[in-house]
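Q: One predicted model, sequence on top.
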Amino acid sequence: MFHPSTLLLFFTASLLLALAPGPDNIFVMTQSAIKGRVVGLVVTLGLCTGLIVHTSAVALGIAAVFQTSATAFNLLKFAGAAYLLYLAWGAIRAGTESPLQANAREHGLFRFYLRGIFMNVTNPKVSIFFLAFLPQFTHVEFGHLPLQIGILGGLFILATMIVFGALSLFAGVLGHWLRRSDNVNKWLNRTAAAVFASLALKLAMSGR
């Protein structure tokens, strides 16, 4: 199986990649700042569940479809962009609504878990990234290739949970202080709407 140095190198690289600014960690921080650290942690669990889907897609060879088929890639990315625009519209409508009011309207934490899953799964670039990144650390002599991909995917998910969890706690604490004012609530919601719209535009314009 894997040499410890290989796993250490992979885990370190995964931590650094999770820290690099990207749609997922920006999404986590935005949700945590507006709705609290618990929501941010639940969104993180959803995003990591999405990574399980991408890992499985690479292990089973499905991810290659998004690399070779422009139609499949575009359908998935436009679905993700549309969802982000929907979230942007929801943030605009929220106005000065308090986090407690918003959470009651959102019908519980499970909705945010599903939001994290959908946010991650509808980004085909994650599958393509995994398709390029994970196999670099696999070797024939290490054994069954899909099992190797599964182990590496699990380590990447662990690194993501650590980094995104820390970001959720930081943004949640910061947001708690900022949300004391209705004017700040309004500003936070408008900022979130702008972030979601920007992420939607970036995803819609992205290529393979």
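A: Received, thanks. What you are looking at is a predicted structure, and each value in this text was computed from that prediction instead of being measured.
Q: drop to CA atoms for contacts and neighbour counts, all remaining ones
A: Will do.
Q: Tell me which residue is most central in the protein.
A: Among the residues of the chain, the one closest to the centroid is Asp24, at 3.2 Å (Cα atoms, centre = their mean).
Q: all helices for the chain, in order.
A: Remark: helices assigned in the chain by DSSP state H are 4-19, 23-35, 37-59, 63-68, 70-94, 99-105, 110-121, 124-133, 145-178, 182-205.
Q: wait, the residue nearest to the centre of the chain sits on Thr122?
A: No - counting by Cα atoms under 8 Å, Thr122 is not a contact partner of Asp24; they are 11.6 Å apart.
Q: neighbours around Val42, how many?
A: For Val42, the count of nearby residues is 24 (other Cα atoms under 10 Å).
Q: How about the one 10 residues further on?
A: By other Cα under 10 Å, 19 other residues sit near Ile52.
Q: neighbours of the nearest residue to it once chain neighbours are set aside, just the number please.
A: In this structure, Ile52 finds its nearest non-sequential neighbour in Gly153, 7.2 Å apart by Cα to Cα, 6 or more residues apart in numbering. By other Cα under 10 Å, 23 other residues sit near Gly153.
Q: So Gly153 sits against Leu134, correct?
A: Yes - the pair Gly153 / Leu134 is scored as a contact, 7.4 Å apart, by Cα under 8 Å.
Q: A further structure is provided below for comparison with the first:
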Amino acid sequence: MVPLNDWLLFAAAALFVAVTPGPNMVYLLSRSLCQGRRAGVISLLGVVVGFLAHMFAAAVGLTALFMAVPLAYELLKWAGAAYLLYLAWQAVKPGARSPFEAQDLPADPPRKLFLMGFFTNLLNPKIAVFYLSIFPQFVSPAHGSVFAQSVQLGLTQIVVSFCVNLSIVLSAATLALWFARSPRWLAAQRYVMGTVLAALAVRLAMEQRRTA
């Protein structure tokens, strides 16, 4: 299994990725504001199923990759660090868009809400890159089954993201109003997020390759 220190660091990375603006957050916030909490929760369940699809695809792929090309870790390590730096820049760049700028969406039936949440996440490049570039930094054949470690990390990421997004769904109207009235806090939050993501990127780039 993944060592505790690595697991905690991964959970922190998953948290900061979850709170950065992206298609899932914008869609869930917009849906909750336009159609209510129930619609937001149904959409979120679809998002969770999309996460499961990403997780199993990454777990199977990483297992095959570590068995066939152990040195691929180095390439994925730098890809992961670059991705975190990209997210850090997205958080602090001039004119960065707040995820609390909701879109106007029409009312949809429950089945469509679920499917929209599923496909929004399944086709979300932010999540795909996260699974493919960040996972390998915390997986090592020396700690047992690569597949089992990937599932452990995937479930951690899903739980973290679910909690963040559920909080957004349940308090969408309050959050949108509060952030609209607190632009300075929102700007400060972006810079704190960017700093932490950049620090994680540096830490991952300095990590030594793990061997069996």
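A: Happy to help now that I have it. These figures come from a predicted structure and were not determined experimentally.
Q: quick one, which of the helices of the first structure is nearest to His139 of the first structure?
A: helix 145-178 (7.8 Å; Cα to Cα).
Q: thinking again about what came up before, export the helices of the first structure to a markdown table and tack on distance to His139 of the first structure?
A: Output for these, formatted as a markdown table (distance: least, Cα to Cα, whole Å):
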| stretch | distance to His139 of the first structure |
| --- | --- |
| helix 4-19 | 11 |
| helix 23-35 | 29 |
| helix 37-59 | 14 |
| helix 63-68 | 19 |
| helix 70-94 | 28 |
| helix 99-105 | 47 |
| helix 110-121 | 27 |
| helix 124-133 | 13 |
| helix 145-178 | 8 |
| helix 182-205 | 33 |
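Q: Let me know the distance separating the residue nearest to the centre of the first structure from Ser168 of the first structure.
A: Distance check for Asp24 of the first structure against Ser168 of the first structure: by Cα to Cα, to the nearest Å, it reads 12 Å.
Q: One more: Phe73 of the first structure?
A: From Phe73 of the first structure to Ser168 of the first structure the distance is 30 Å (Cα to Cα).
Q: These two - which one has more neighbours?
A: Remark: of Phe73 of the first structure and Ser168, Ser168 carries more neighbours, 30 against 22, as counted by other Cα under 10 Å.
Q: looking at it, that one is touching Phe27, isn't it?
A: No - the criterion here is Cα under 8 Å, and Ser168 of the first structure misses it with Phe27 at 10.0 Å.
Q: Ala59 of the first structure contacts Gly153, doesn't it?
A: No - look at Ala59 of the first structure against Gly153 with Cα under 8 Å: they stay out of range, at 9.4 Å.
Q: what's near enough to touch the closest residue to Phe2 of the first structure other than its chain neighbours?
A: Of all residues beyond its chain neighbours, the one nearest Phe2 of the first structure is Phe142 (5.9 Å), with distances taken as Cα to Cα, 6+ apart. Residues in contact with Phe142 of the first structure, defined by Cα atoms under 8 Å, 6 or more residues apart in numbering, are 1-2, 148.
Q: most surrounded residue in the residues you listed?
A: Gln148 (21 neighbours).
Q: Contacts only, for that residue.
A: 138, 142.
Q: picking up where we left off before, ok, so what distance separates the residue nearest to Ile52 of the first structure from Leu131 of the first structure?
A: Between Gly153 of the first structure and Leu131 of the first structure the computed distance is 11 Å (Cα to Cα).
Q: Ok, Ala166 of the first structure next?
A: Distance from Ala166 of the first structure to Leu131 of the first structure, by Cα to Cα: 27 Å.
Q: In terms of neighbours, single out the busier of those two.
A: For the pair Ala166 of the first structure and Leu131, the greater number of neighbours falls to Leu131 (23 against 16), based on other Cα under 10 Å.
Q: any idea how far Gln148 of the first structure is from the closest residue to that one other than its chain neighbours?
A: Leaving aside its chain neighbours, Leu131 of the first structure sits nearest to Val58 (5.7 Å; criterion: Cα to Cα, 6+ apart). Distance, Val58 of the first structure to Gln148 of the first structure, by Cα to Cα: 11 Å.
Q: what's the answer for Ile26 of the first structure, then?
A: 29 Å.
Q: what does Thr122 of the first structure give?
A: In terms of Cα to Cα, Thr122 of the first structure sits 24 Å off from Gln148 of the first structure.
Q: Repeat that for Asn189 of the first structure.
A: 42 Å.
Q: I figured Val164 of the second structure hits Val17, correct?
A: No - using Cα under 8 Å, Val164 of the second structure is not in contact with Val17, being 10.4 Å away.
Q: Which one's more surrounded, these two?
A: Set Val164 of the second structure next to Val17 and count neighbours by other Cα under 10 Å: Val17 wins out with 22 against 15.
Q: residues in contact with that one?
A: Leu87.
Q: What is the aligned counterpart of it in the first structure?
A: Per TM-score structural alignment, the equivalent position to Val17 of the second structure in the first structure is Leu17.
Q: okay, stretch 192-204 of the first structure sits on what stretch of the second structure?
A: So stretch 192-204 of the first structure sits over no part of the second structure, by TM-score structural alignment.
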